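Engineer: Predicted model and sequence below, questions to follow.
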Amino acid sequence: MQAQSVSLFQPLRHQRFRQLWFANAAANLGTWMQTCAAAWTLASLTDSALAVALMPSAMYAPLFLFSLAAGLAADSFHRGRLLLIMSGVRMAAAAAMAFAVMAGHASATVVLLLTFALGCGNAFSLPAWQAATSTLVAHEEIGAAARLNNLSYNLSALLGPWLAGMLIEPLGAAPLFLANALSLSAMLWTCWRWSRTSDEGCAAPAGPAQPAADPSRRSSFNWTAFQLGIHSAWQARSYRRLLIQSGAIFFASVAYTALLPLFVRDTLHMEGSAYGMQMGAMGAGAVLSALLTARLRALLPAAWLLAGALALFGAVLILLPLLRLWPLPLLAALAAGLAWSLIVTTLNGQAQSAFPEALRARTLSVFILAVAGAQAAGAAFWGMLHERIGLAIALPCAGAMLLVCAILSFHLNIKEL
């Protein structure tokens, strides 16, 4: 097939996509450093398990609250200008967190509020970024572009936490927050240059350019278009089933990231460097998954892969409280990252292929809403459960829920939409 002959790096021949990809890679690295530093800072500021577990809630609640509006904005306005504004919001929030820590004004409330502000910038950036990919490269290169984006994210998930873990003890958290703010400067510059044009199509030096977006379609909010996106997503039976399934999966799986700082602090009795290594090992598992995914998909149906990944992640959550000998939690994190990447790419791939480009950003925003709402609620739930019954029971409960999801996924024989 023609799509299969496209090399992984071929989309980088398009100048605008290449510039945005490298800028986004830098921003991803800074975001992962920020995420790890903020989570460990929160664990250092308070003894409340609920407050620590609310870190993912602060990150994902904006996606739940604003994803529908963000999807409509991505379909209504120039995506370069939208990404420019949101990159500025994220940079300001990261810088504010750095200055709060340096001035000694950081508290659990301040960290959570500024994390929420960062999440707001991310919520309005995500649909625009995902939808822009298909308009910045040739049609046959969309799959390769998506894999490149996934590679950037996974490599950042490997390197960002590792760097944060290495630097947070000797330097403190503030320089890491500043590094995140600086990492967004390339995205600001690239989006500023893009925003000065009216073209949203492919800017390739070779190959046919896709037609520029109709300016009238990107001028203002349209309530009818907003309703159409929600209606289209919910009325499709297979898509509705995907939303429900994804909500249950992400509700359970967020227990790992929500409770991991508490596991490192209270069970392993280790410091921020160990937490960074744990998160970095999870990123390494995601990179390994990216390298194996194509071969695994050639051997197994998507439903089998999803069920296997869910079972593996569930087993990690069940066994993690028992793994107190230091190398073993790293191996568990590696397995969790491998399973997590398979879960995300399978579900996200189904969501992205369900509707045509004209509706893609809005219907993707419904998917993001379901996932983000489940993660925000799940993080708070597992934090409260930890305070009531402890980590040794809360994590296995989340793991058991994922095993149930694995059985149901296999039984229902979920297929790509």
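Structural biologist: That came through, no problem.
Engineer: all contacts plus neighbour counts: C-alpha atoms, from now on.
Structural biologist: Will do.
Engineer: after the host helix or strand of A335 comes which helix or strand?
Structural biologist: A335 is located in helix 327-352, with elements delineated by DSSP states H and E. Sequence order places helix 357-389 as the next helix or strand after helix 327-352, per DSSP H and E.
Engineer: So for that following helix, what gets flagged as buried?
Structural biologist: Neighbour-count burial for helix 357-389, counted by 16 or more other C-alpha atoms under 10 Å, picks out 357, 359-386.
Engineer: now swap in stretch 269-277 and tell me
Structural biologist: Residues 271-277 are the ones in stretch 269-277 that count as buried (16+ other C-alpha under 10 Å).
Engineer: again, but for stretch 89-105
Structural biologist: Using 16+ other C-alpha under 10 Å as the test for burial, stretch 89-105 gives 89-101.
Engineer: repeat for stretch 184-200
Structural biologist: 184-192, 194-195, 199-200.
Engineer: What of stretch 167-182?
Structural biologist: Using 16+ other C-alpha under 10 Å as the test for burial, stretch 167-182 gives 167-168, 173-182.
Engineer: Same check on stretch 225-235?
Structural biologist: Of all the residues in stretch 225-235, those buried under the rule 16+ other C-alpha under 10 Å are 226, 229-230, 232-234.
Engineer: Ok, stretch 315-333 next?
Structural biologist: For stretch 315-333, a neighbour-count test (16+ other C-alpha under 10 Å) marks 315-318, 320-321, 323, 329-333 as buried.
Engineer: Closest to S409 out of these?
Structural biologist: A315 (16.2 Å; C-alpha to C-alpha).
Engineer: name the element that closest one belongs to?
Structural biologist: Using DSSP H and E, A315 falls within helix 302-319.
Engineer: What is that helix packed up against?
Structural biologist: In this structure, helix 302-319 makes packing contacts with helix 327-352, helix 391-412, judged by 3 or more C-alpha pairs under 8 Å, 6 or more residues apart in numbering; DSSP states H and E.
Engineer: Which one, of the ones you listed, ends up nearest to G80?
Structural biologist: Among the helices and strands packed on helix 302-319, the nearest to G80 by C-alpha to C-alpha is helix 327-352 (20.4 Å).
Engineer: now that closest one: how far from the chain's centre is it?
Structural biologist: 12 Å (C-alpha atoms, centre = their mean, to the nearest Å).
Engineer: Please, where are all the helices along the protein?
Structural biologist: 15-45, 49-76, 79-102, 108-136, 142-171, 174-183, 185-195, 223-235, 237-262, 272-299, 302-319, 327-352, 357-389, 391-412 (DSSP state H).
Engineer: Okay, one more to line up with it:
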Amino acid sequence: MIKTERITNTFRAFGNRNYSLFFGGQSVSQIGTWMQRTGVSWVVYTMTHSAFMLGLTVFVSQFPSFLFSLLGGIASDRYNRYKVLLITQIASMVQAVLLAILTYANHYRVWEILLLSGILGVINAFDVPARQPLIHEMVTDKADLPNALALNSSMVNLARLIGPALSGIILVKFGAGTCFLLNAVSFVAVIISLLLMKLPVYVTAPVKKKIRSDLSDGFTYLKNTSSIRIMMLMLGLISLLVLPYNTLLPVFAKVVFKGDAATYGYINSFIGAGAVISSVFLASVKPEANLKFILLINTIVLGVSLLLFSQFSYFPLAMFFAALSGFGMMCQTTICLTIIQVDSDPEMRGRVMSYVAMAYFGMLPLGSLIIGVISQKIGAPAAIFFQGITALIIAVSFYKYLRSDQ
């Protein structure tokens, strides 16, 4: 009986019909997204053999989200988030189709792939601020919200487990074009799920302020809300200095482990496996649990696992630490996002998430560019070793705040 209640508690957000539809559609789409992401990085690396170009690829694909995320947040707060999300999903599908056509033509250049990746970054700037707050509208019982957010992370990371593994196999057997085409097809699932939803009738809010005033209000709100401000700072530092370790995985696959595209896919999948376990763990955490203390522990786990991953060339052992890094990484980012969303006022949530997108999509591409340059000088293993040290320094720096409720 106790076990049954625990399982029910873990998946309680599925009692919300709209959220169940969203989860199902996004699960398929996210697998395609990870297939495309893996394919783009591998194609660029095999064409250039440059760690710097890997960093530049991430930078180009995500920095536009930083530039336009504030506008995306305003759009999320001013307009129907459901329609905004539907538009971004259709636009993302078109981008994947264009990438597939370009690759199948077999006359593509690196700059063309980077251009299409940049277009996707602009689309994501409007997608993320609409997607996350819309979950609040899908969940009728607000007590289920933390569980829905944790399950959302588990869905993303299950896709991270499956997508790269499939991508590695497809890259070897059929080529990158097939990865991109399958991603385009995967968007059909999420578009159908959105069309089947029955959300409350949208009431247009009167727009009384200019965009500049909305931006100023959002910044003032963050400045005056310490719990959100500190989580944003921690998320930004981790995104800039630690999370870009993913950028160097193609180098590990080809140089350290002497493998191919399938090897790269497997590394991503082990990280995804750890992230999936992390998401299930977070979904099972009781509402009264101290999330800040769990955040502290998993920031340390992330740092230690990166230190050890960087030092082993024996693939099975390295994959254990890769999975452990996925666990720590996902706990870290998910808890930061959960605290930020739960503590945000409903009327400010879109703008808050746009600042979150800036902290993540702004810092991560910059970090990827920096780590690409550093790796070019000192090598990928040494670069990831120092990223592990940095994670531990961040954990120590935020120790007092994260232990404040103990």
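Structural biologist: Thanks, I have the structure now. In this text, all values refer to a predicted model and were calculated from it rather than measured experimentally.
Engineer: Save the buried residues of stretch 269-277 of the first structure as a markdown table, and put in distance to W32 of the first structure too.
Structural biologist: Listed next are those as a markdown table, based on distance: C-alpha to C-alpha, whole Å:
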| residue | distance to W32 of the first structure |
| --- | --- |
| E271 | 18 |
| G272 | 14 |
| S273 | 14 |
| A274 | 15 |
| Y275 | 13 |
| G276 | 10 |
| M277 | 12 |
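Engineer: Name the nearest of those residues relative to A248 of the first structure.
Structural biologist: Nearest to A248 of the first structure among those, counting by C-alpha to C-alpha, is Y275 at 26.4 Å.
Engineer: any idea how far the alignment partner in the second structure of that closest one lies from T247 of the second structure?
Structural biologist: Matched by TM-score structural alignment, Y275 of the first structure corresponds to Y264 in the second structure. Separation of Y264 of the second structure from T247 of the second structure (C-alpha to C-alpha, to the nearest Å): 11 Å.
Engineer: Next: F22 of the second structure.
Structural biologist: 29 Å.
Engineer: repeat for S154 of the second structure
Structural biologist: Counting by C-alpha to C-alpha - S154 of the second structure and T247 of the second structure are separated by 22 Å.
Engineer: Tabulate the helices of the first structure in CSV, adding columns for distance to S216 of the first structure.
Structural biologist: Shown next, in CSV, are the helices of the first structure (distance: least, C-alpha to C-alpha, whole Å):
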stretch, distance to S216 of the first structure
helix 15-45, 22
helix 49-76, 9
helix 79-102, 14
helix 108-136, 17
helix 142-171, 25
helix 174-183, 33
helix 185-195, 16
helix 223-235, 13
helix 237-262, 29
helix 272-299, 39
helix 302-319, 39
helix 327-352, 25
helix 357-389, 14
helix 391-412, 42
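Engineer: which stretch among those comes nearest V6 of the first structure?
Structural biologist: Here helix 142-171 is closest among the helices of the first structure (C-alpha to C-alpha), at 6.9 Å.
Engineer: which residues of the second structure does the closest one align to?
Structural biologist: The aligned range for helix 142-171 of the first structure is 145-174, by TM-score structural alignment.
Engineer: Enumerate the positions of that stretch that are buried.
Structural biologist: Neighbour counts using 16+ other C-alpha under 10 Å place 145-171 of stretch 145-174 of the second structure among the buried residues.
Engineer: quick one: contacts for the aligned partner of A382 of the second structure in the first structure?
Structural biologist: Aligning on TM-score structural alignment places A382 of the second structure opposite I393 in the first structure. Going by C-alpha atoms under 8 Å, 6 or more residues apart in numbering, I393 of the first structure touches H386.
Engineer: cool, the one 4 residues further on as well?
Structural biologist: With contacts defined as C-alpha under 8 Å, 6+ apart, the neighbours of C397 of the first structure are I318.
Engineer: Please report the distance of it from H411 of the first structure.
Structural biologist: Computed as C-alpha to C-alpha, the C397 of the first structure to H411 of the first structure distance reads 21 Å.
Engineer: cool, A145 of the first structure as well?
Structural biologist: The value you get for A145 of the first structure to H411 of the first structure, if C-alpha to C-alpha is used, is 32 Å.
Engineer: How far does stretch 167-176 of the first structure sit from its chain's centre?
Structural biologist: Relative to its chain's centre, stretch 167-176 of the first structure lies at 24 Å (C-alpha atoms, centre = their mean).
Engineer: contact partners of that stretch?
Structural biologist: By C-alpha under 8 Å, 6+ apart, the residues outside stretch 167-176 of the first structure that reach it are 30, 33-34, 37-38, 41, 97-99, 101-102, 164, 272-273.
Engineer: now stretch 85-104 of the second structure
Structural biologist: Residues from elsewhere that reach stretch 85-104 of the second structure (C-alpha under 8 Å, 6+ apart): 108, 113, 116, 119-120, 123-124, 126-127, 130-131, 176-181, 183-185, 187, 190-191, 194.
Engineer: Run a quick neighbour tally on the aligned residue in the first structure for T204 of the second structure.
Structural biologist: Under the alignment (TM-score structural alignment), T204 of the second structure pairs with P215 in the first structure. Number of residues near P215 of the first structure (other C-alpha atoms under 10 Å) recorded here: 13.
Engineer: Tell me how far P215 of the first structure lies from D75 of the first structure.
Structural biologist: For P215 of the first structure, the distance to D75 of the first structure - C-alpha to C-alpha - is 11 Å.
Engineer: How about L408 of the first structure?
Structural biologist: Look at L408 of the first structure and D75 of the first structure: by C-alpha to C-alpha, they are 35 Å apart.
Engineer: One more: P161 of the first structure?
Structural biologist: 33 Å.
Engineer: Specify which member of the buried residues of stretch 315-333 of the first structure is nearest to A53 of the first structure.
Structural biologist: L317 (15.5 Å).
Engineer: Grab the nearest non-local neighbour of that closest one.
Structural biologist: G399 (4.8 Å; C-alpha to C-alpha, 6 or more residues apart in numbering).
Engineer: burial of that neighbour, as a residue count?
Structural biologist: Other residues close to G399 of the first structure by other C-alpha under 10 Å number 27.
Engineer: got it, and the one 10 residues further on?
Structural biologist: Residues within reach of S409 of the first structure, counting by other C-alpha under 10 Å, total 20.
Engineer: counterpart of it in the second structure?
Structural biologist: Alignment note (TM-score structural alignment): S409 of the first structure maps to F398 of the second structure.
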